[in-house]
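1. Pasting a predicted model and its sequence here:
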Amino acid sequence: MRQIPFSRFLFSRQFLFKNNLNTSVNIDINRYLSERVINRLFAVVSINGQQYKVTNEDILVIRYPWGPTAGDKIRLEKVLLVGSSDFTLIGRPLLLMDQVCVLATIIENTFTHAYPLFLFRKRKNRMKLNFKKDQLTYLRITDIILTQKVNENTDTDGFKNRIF
């Protein structure tokens, strides 16, 4: 396959980014953070390998066995993305723990209704009927807080206490 030289590609002007555009966006986001005029924030968090899009006062149902008990206040550390109607911060792959804080409260630990598991092996005269219940954990997202300005600290200091 023949490759097209880079000089022959057509770019529109709106897709050519300049440094001054990037710095102006950072300044606008930092102004939103300092003045606290941010609209309702949303975040994408990872819990037990599943990704959930959450906002304040959302209730999550997690279907896998999970450690915390009812009434515990926890901080979700694996935050992939935070945004509002004005801006979006995307982690590569995660946002720093110092930059964003997603707080949650465990509401309840319970089980699902019993559902049947029917095991059948053809030509083996094997039939078995079991009933199973899965563990559910209900989480309420209490707050999403941006604690640090954008591009203020580019160190990897936030990873020292991170659990992966």
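-> Sure, I can see it.
2. use CA for all of it now, contacts and neighbours both
-> Fine.
3. how about the helices in the chain?
-> 19-35 (DSSP state H).
4. That one: strands as residue ranges?
-> Here the chain has its strands, by DSSP state E, at 42-47, 50-55, 59-62, 73-76, 79-83, 88-90, 100-111, 115-121, 126-132, 135-146.
5. any residues touching the second one, and which ones?
-> Under the contact criterion C-alpha atoms under 8 Å, 6 or more residues apart in numbering, strand 50-55 has outside partners 40-46, 141, 143-144.
6. Top of the residues you listed by number of neighbours, please.
-> residue 43 (24 neighbours; other C-alpha atoms under 10 Å).
7. Surely that one and residue 80 touch.
-> Yes - counting by C-alpha atoms under 8 Å, residue 43 touches residue 80, with 7.4 Å between them.
8. how close does residue 119 sit to residue 110?
-> Counting by C-alpha to C-alpha, to the nearest Å, the gap from residue 119 to residue 110 is 26 Å.
9. ok, those two, which is more surrounded?
-> A direct count of neighbours by other C-alpha under 10 Å for residue 119 and residue 110 places residue 110 higher, at 14 against 11.
10. which one is that one nearest to, not counting chain neighbours?
-> residue 136 (5.2 Å; C-alpha to C-alpha, 6 or more residues apart in numbering).
11. Which residues lie in contact with residue 119 in this structure?
-> Applying C-alpha under 8 Å, 6+ apart, the residues near residue 119 are 126-129.
12. Distance check, it against residue 128.
-> Counting by C-alpha to C-alpha, the gap from residue 119 to residue 128 is 5 Å.
13. got it, and residue 88?
-> Distance from residue 88 to residue 128, by C-alpha to C-alpha: 51 Å.
14. alright, now check it against this:
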Amino acid sequence: MKEAKCERQIHEGKIPNEMGHSIVRAQTQKTGEFLSMVVNTVNDYLNQTTLESLQAELPIEKGYCCDVLSTLRRMAVFCEGGAEACRRLLMQEPFQEARAEKTLYNVYHQCIEEFFMPKKDTWCENSRASYTGVSAIEFYHAVPASLEQLLLPLSAAFLKMREELAHYEASGSSMAPIR
């Protein structure tokens, strides 16, 4: 009887489960590293790119360029917040598994899903990309090569992270369902 009660408490997160902690901790660390990479990559691009430089590369509508740059800034902010949350969780002892799972859930929705479906509809996801090996991102308008060179490699990394977080959720975690 005591074993069943202990098992239930472990499952509910009332008693630390070392195996669960190590899995959640590892995923939190990997997610934080991914988000930091995204922030660095996007910020490097934004620090070198202006509206005028985008339009000089390829004459496109000014409003669309503004929306693209705004979407990139928004993505950088969300990813930076997620990376900081992961970093803080990893510094805490004891490791707070429930908070980490909630953070991973939020990262999935605020960063990963936002990348594939930006609020301003500057691009969309090619849902068959993972099956066909083509880019996961489709732009609504022609875009400069520098933007494609930024987003197309990032899309592969975002696809991989989305799969990892979905797999993590499906592997028996107590995290709220992602889909």
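-> Yep, it's here. Predicted model only: the values in this text are computed from it and were never measured.
15. what TM-score do we get after superposing?
-> After superposition, the two chains reach a TM-score of 0.22 (TM-score structural alignment, normalised by the length of structure 1), with 72 aligned residues with a C-alpha RMSD of 6.1 Å.
16. For residue 19 of structure 1, which of the strands of structure 1 is the nearest?
-> Closest approach to residue 19 of structure 1 among the strands of structure 1 is made by strand 88-90 (17.5 Å; C-alpha to C-alpha).
17. How about residues contacting that closest one?
-> 80-83.
18. Make JSON lines from those and add neighbour count and distance to residue 29 of structure 1 to it.
-> Converted to JSON lines, the contacts of strand 88-90 of structure 1 look like this (neighbours: other C-alpha atoms under 10 Å; distance: C-alpha to C-alpha, whole Å):
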{"residue": "80", "neighbour count": "20", "distance to residue 29 of structure 1": "18"}
{"residue": "81", "neighbour count": "19", "distance to residue 29 of structure 1": "15"}
{"residue": "82", "neighbour count": "25", "distance to residue 29 of structure 1": "12"}
{"residue": "83", "neighbour count": "18", "distance to residue 29 of structure 1": "11"}
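19. List just the nearest of those residues to residue 26 of structure 1.
-> residue 83 (13.6 Å).
20. you'd agree that closest one is up against residue 42?
-> Yes - shown here, residue 83 of structure 1 and residue 42 form a contact pair, counting by C-alpha under 8 Å, at 5.4 Å.
21. mind checking which helix or strand the closest residue to residue 85 of structure 2 other than its chain neighbours is in?
-> Once flanking residues are discounted, residue 85 of structure 2 sits nearest to residue 103: 7.1 Å by C-alpha to C-alpha, 6+ apart. Element membership of residue 103 of structure 2, judged by DSSP states H and E, is helix 97-107.
22. packing partners for that helix?
-> Secondary-structure packing of helix 97-107 of structure 2 (3 or more C-alpha pairs under 8 Å, 6 or more residues apart in numbering; DSSP states H and E): helix 18-48, helix 62-91.
23. and after it, which helix or strand comes next?
-> helix 113-116.
24. Tell me how far that next one lies from the chain's centre.
-> 8 Å (C-alpha atoms, centre = their mean, to the nearest Å).
25. For the helix or strand following that helix, buried residues please.
-> As assigned by DSSP H and E, the chain's next helix or strand after helix 113-116 of structure 2 is strand 123-125. Buried positions in strand 123-125 of structure 2, judged by neighbour count with 16 or more other C-alpha atoms under 10 Å: 123, 125.
26. Return the distance of the helix or strand that strand 123-125 of structure 2 is followed by from the chain's centre.
-> Beyond strand 123-125 of structure 2 in the direction of the C-terminus, DSSP H and E gives the next helix or strand as helix 129-132. Relative to the centre of its chain, helix 129-132 of structure 2 is centred 19 Å away, using C-alpha atoms, centre = their mean.
27. elements contacting the next helix or strand after helix 129-132 of structure 2?
-> As assigned by DSSP H and E, the chain's next helix or strand after helix 129-132 of structure 2 is strand 137-139. If contacts are counted by 3+ C-alpha pairs under 8 Å, 6+ apart, strand 137-139 of structure 2 sits against strand 123-125, helix 145-170.
28. which non-adjacent residue is nearest residue 45 of structure 2?
-> In space, residue 45 of structure 2 is closest to residue 150, 7.5 Å off (C-alpha to C-alpha, 6+ apart).
29. Spit out the contact partners of the one you found.
-> 41-42, 45.
30. Whichever of those end up buried, select them in ChimeraX.
-> Applying 16+ other C-alpha under 10 Å to these, the buried members can be selected in ChimeraX as follows:
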select :42,45
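31. Using JSON lines, lay out the contacts of residue 150 of structure 2 together with distance to residue 170 of structure 2.
-> Putting the contacts of residue 150 of structure 2 into JSON lines (distance: C-alpha to C-alpha, whole Å) gives the following:
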{"residue": "41", "distance to residue 170 of structure 2": "30"}
{"residue": "42", "distance to residue 170 of structure 2": "30"}
{"residue": "45", "distance to residue 170 of structure 2": "35"}
